[in-house]
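K.L.:
fold the following, please.
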Amino acid sequence: MSLLSRVAGKLPGGHGAKAHAGPGAPARGAVLDTPEARELQERVAAVPFWFHSLELGMGVVTPGFKSREIHHRELASFQLPDLRGKSVLDVGAWDGFYSFSAERLGAERVVALDYHVWGLDRDAKNRYKAECKAKGIPQRHPKHIPELWKFDELPGKRGFDLARAALGSRVDSVVRDATKMDAATVGQFDVVLYLGVLYHMENPLESLKRVREVTKEVAVIETEAAAFRGFKDRPMCEFFHPSRQLADDPTNFWAPNAAALAGLCEAAGFSRVELLTPAPSPLRVPVARYRLVAHAYV
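P.N.:
The predicted model follows:
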């Protein structure tokens, strides 16, 4: 039996895991001094970049760009429906925190879908970004730079694969561009998680049509949003100048206001949209950005 197979039965959410740690469990933040824990920690350290902070058991936590506290705060803000017995698609899964969370919350089937993050050579991207900065030129969208991609190796999927094995998870993975997903290729799911993806889409309406096609019940959408002073009820979007306005990232494009997101979802074919996050109030600046959560129902 492999190390990760032996470990899986001991992990929260892993096969055979218990809901609560028993006597002798490591204190939060402390890694067990065992060969299995040390080897798992070494494998985690060998992954060049972690976006999600995942608790893999035995005190081992991945060093995510996002902290565990942020993840759990975000998870609460999504107000997920009851996932017990449901099928769930996590679009833009990255390291899989929300995929594994859906499984832990009782989903019968979970599919993690990603493409750009999993196929991207992050070291090459960072070199390209540094070169652009040194030359004082804007970055181009990575899709236009073939040397940034390694779809034959999927370097960005190493974290997901390691976490899945360590957790003993049954989450499936699909490598597919979200702008090309449809029911024929990925199927339909009771619940679709579309978290932190929409504002990366050049064509938000077309992307939401894709989401609608693969959704049977509800899509949980979380996105960068904008509130415009004096235009609360008018559908509007802020456009980000590539590589200049939002996190120096040329893959960021649009921030809708609440009215625009609701309208886009309805135009995409959803019958009803529930907006869960109030806009900043009072607005003291012409445009205020925030994170907006919505449930779009079929």
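K.L.:
only C-alpha atoms for contact and neighbour calcs from this point on.
P.N.:
Will do.
K.L.:
let me see the contact set for Leu3.
P.N.:
For Leu3, the contacting residues are Glu36, by Cα atoms under 8 Å, 6 or more residues apart in numbering.
K.L.:
ok, now with 10 Å
P.N.:
35-37, 39-40, 165-166 (Cα atoms under 10 Å, 6 or more residues apart in numbering).
K.L.:
and for Leu195?
P.N.:
Here Leu195 is in contact with 74, 78, 90-93, 98, 219-224, 293 (criterion: Cα under 10 Å, 6+ apart).
K.L.:
give me the number of residues near Glu274?
P.N.:
Counted with other Cα atoms under 10 Å, the neighbours of Glu274 add up to 12.
K.L.:
try the one 4 residues further on
P.N.:
Other residues within reach of Pro278, judged by other Cα under 10 Å, total 12.
K.L.:
which of the three states applies to it?
P.N.:
Three-state call for Pro278 (DSSP: H, G, I helix; E, B strand; the rest coil): coil.
K.L.:
give the contact list for the closest residue to it other than its chain neighbours.
P.N.:
Nearest residue to Pro278 in three dimensions, chain neighbours excluded: Leu292, at 7.8 Å (Cα to Cα, 6 or more residues apart in numbering). Residues in contact with Leu292 (Cα under 10 Å, 6+ apart) are 77-78, 196, 221-226, 255-258, 261, 275-279.
K.L.:
rerun that using 7 Å as the cut-off
P.N.:
Taking Cα atoms under 7 Å, 6 or more residues apart in numbering, we find Leu292 in contact with 222-225, 277.
K.L.:
quick one: the strands in the stretch 101-250 of the chain?
P.N.:
Here the stretch 101-250 of the chain has its strands, by DSSP state E, counting those that start in this stretch, at 109-114, 172-175, 189-195, 215-228, 237-239.
K.L.:
for the comparison step, fold the sequence that follows:
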Amino acid sequence: MITPGWAPIHCDSYGIPKRMDGLRVLDVGAWDGYWTFEALKRGAREVVAIDDFSDFLGSLPQRDRKGWETFDACQEILGFTEECCKRLEMSVYDVSEELLGRFDVVFFFGTFYHLRHPLLALDRLSSVCDSDIYVESAILDNYSPYQGGIGKGYSGNQMVMEFYPNKEYGNNATNWWVPTLWCLANMTLAAGFKQCQAWKLQDSPQQLPLCRGFVHATKQ
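P.N.:
Okay, the predicted model is just below:
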């Protein structure tokens, strides 16, 4: 069974290790579970997937708002049991060691810019993470609605994050904050991680969906 998806995932760009044997993983904003199941395929011993579905791409009609329906179908088809693959409908702000335990790795993809309090979210995730966090987000390096659009972002390592009270970014009312890549990396460090790498999906993107950045930080 092959599903084309709404937006193709550039898998290799995320920098996830080919093997994750024995690791316990938290997948934040899991949606349909692509990275949940990918971590299990790479050897993770357990993945906990969380989402509160507060985005729904900002504009999906009610009939297309499936919640965990697709996730559950994929879990059944791929044969992953609840012992190694759990999913919880909850906010990232409610993440705690008491509720979820501790994790070796945290995935934080496509979620940062939908949050009203992104640094608080990073603090919460840091509090349950013993080693590595991987973050993916929209970034401002090559696009800013306030600077003039594509090619008019902040390309010089500026420490900038823009606030969108309405639909300024992508015509989506659930896009609240977008940082520069440099800002995203330093916010991750400020949350308690140490060594950090950051990179862009494309050096000179010509479309808004390609204006994305990645951060890998560790506590080791």
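K.L.:
which one in structure 2 is aligned with Thr215 of structure 1?
P.N.:
Matched to structure 2 by TM-score structural alignment, Thr215 of structure 1 sits across from Cys129.
K.L.:
filter the contacts of Leu292 of structure 1 down to the buried ones.
P.N.:
Neighbour-count burial (16 or more other Cα atoms under 10 Å) applied to the contacts of Leu292 of structure 1 gives 222-225.
K.L.:
let me have those in CSV, extended by distance to Thr62 of structure 1.
P.N.:
Formatted as CSV, the buried ones among the contacts of Leu292 of structure 1 follow (distance: Cα to Cα, whole Å):
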residue, distance to Thr62 of structure 1
Glu222, 23
Thr223, 24
Glu224, 25
Ala225, 29
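K.L.:
out of those residues, which is nearest to Val298 of structure 1?
P.N.:
For those, the closest approach to Val298 of structure 1 (Cα to Cα) belongs to Glu222, at 17.1 Å.
K.L.:
the closest one contacts His200, doesn't it?
P.N.:
No. Between Glu222 of structure 1 and His200 there is no contact, the gap being 11.8 Å when judged by Cα atoms under 7 Å.
K.L.:
helix, strand, or coil at the aligned partner of the residue nearest to Pro278 of structure 1 in structure 2?
P.N.:
Leu292 of structure 1 maps onto Gly213 of structure 2 when the alignment is built from TM-score structural alignment. Look at Gly213 of structure 2: counting by three-state DSSP, its state is strand.
K.L.:
from Tyr169 of structure 2, how far out is Gly213 of structure 2?
P.N.:
16 Å (Cα to Cα, to the nearest Å).
K.L.:
same question for Arg45 of structure 2.
P.N.:
In terms of Cα to Cα, Arg45 of structure 2 sits 38 Å off from Tyr169 of structure 2.
K.L.:
now do Lys41 of structure 2
P.N.:
34 Å.
K.L.:
so what corresponds to Asp27 of structure 2 in structure 1?
P.N.:
Looks like Asp27 of structure 2 aligns to Asp90 there (TM-score structural alignment).
K.L.:
do the same with Pro118 of structure 2
P.N.:
Match for Pro118 of structure 2 (TM-score structural alignment): Pro204.
K.L.:
isn't that match up against Leu198?
P.N.:
Yes. Using Cα under 7 Å, Pro204 of structure 1 is in contact with Leu198, at 6.3 Å.
K.L.:
got any residues that touch both of these two?
P.N.:
With Cα under 7 Å, 6+ apart as the test, Pro204 of structure 1 and Leu198 reach no residue in common.
K.L.:
hmm, back to that, Lys41 and Tyr169 of structure 2: which is more packed in?
P.N.:
Tyr169 (24 against 16).
K.L.:
aligned partner of the more buried one in structure 1?
P.N.:
Tyr169 of structure 2 maps onto Gln245 in structure 1, by TM-score structural alignment.
K.L.:
and the gap between that match and Ala255 of structure 1?
P.N.:
In terms of Cα to Cα, Gln245 of structure 1 sits 11 Å off from Ala255 of structure 1.
K.L.:
kindly report the same for Arg104 of structure 1.
P.N.:
31 Å.
K.L.:
for Leu75 of structure 1, same thing?
P.N.:
The separation that Leu75 of structure 1 has from Ala255 of structure 1, given Cα to Cα, amounts to 21 Å.
K.L.:
so between these two, which is more surrounded?
P.N.:
Ala255 (26 against 14).
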